[in-house]
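In: got a structure for you, letters missing:
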């Protein structure tokens, strides 16, 4: 269960729980592979939690670009 950041605050940034899960998972994989962090300090020790903190801060968003 996610305690921080709260799901309600996260859903203010992302339109659905599915999108939130996919975004956090993809970003967590990027962090696992050595991507630069978007925040200076994190509360979470795990990369999934860190990805969710980036979403809450508004630094990580889903792009609107569509492939054609």
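Out: Received it, and whenever you're ready, just let me know what you need. Computed from a prediction, not measured in an experiment: that's the story for all the values here. Numbering: from 1, shown residues only.
In: Every contact and neighbour count from this point should use C-alpha atoms.
Out: Will do.
In: Spatially, what comes nearest to residue 48 if we skip its sequence neighbours?
Out: Nearest non-adjacent residue to residue 48, counting by CA to CA, 6 or more residues apart in numbering: residue 28, 5.0 Å away.
In: Tell me, how many residues neighbour the one you found?
Out: Per other CA atoms under 10 Å, the neighbour tally for residue 28 reads 20.
In: another one to put next to it:
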């Protein structure tokens, strides 16, 4: 089973694998509860896949702290 989008592609959007997994899991739970997806014509039929597609489409991102 291939993960689509790939981890390498996803890490161009969010550098930390830990942050990527955390955001995707949290968003997957939100999608499950609301059934609202931020991308048009998603390819995945699984909640985590939908969350990852949203990250690739730059609908989800990490706000950097300004120091």
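Out: Noted; the coordinates are in hand. Not measured: the values here are computed from a predicted model.
In: TM-score of the superposition?
Out: Put the two chains on top of each other and the TM-score (TM-score structural alignment, normalised by the length of structure 2) is 0.86; 66 aligned residues with a CA RMSD of 1.9 Å.
In: What's the match for the residue nearest to residue 48 of structure 1 in structure 2?
Out: Alignment note (TM-score structural alignment): residue 28 of structure 1 maps to residue 28 of structure 2.
In: In structure 2, what range does the helix or strand where residue 12 of structure 1 lies match?
Out: Using DSSP states H and E, residue 12 of structure 1 falls within helix 7-13. The alignment of helix 7-13 of structure 1 onto structure 2 (TM-score structural alignment) covers residues 7-13.
In: So what's the gap between that stretch and the chain middle?
Out: Relative to the chain's own centre, stretch 7-13 of structure 2 is displaced by 10 Å; criterion: CA atoms, centre = their mean, to the nearest Å.
In: in it, what's buried?
Out: 10, 13 (16 or more other CA atoms under 10 Å).
In: Stretch 38-53 of structure 2 now?
Out: Buried-residue list, stretch 38-53 of structure 2, by 16+ other CA under 10 Å: 38-39, 47-53.
In: Redo those as CSV? Include secondary structure.
Out: Shown next, in CSV, are the buried residues of stretch 38-53 of structure 2 (DSSP: H, G, I helix; E, B strand; the rest coil):
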residue, secondary structure
38, coil
39, coil
47, helix
48, helix
49, helix
50, helix
51, helix
52, helix
53, helix
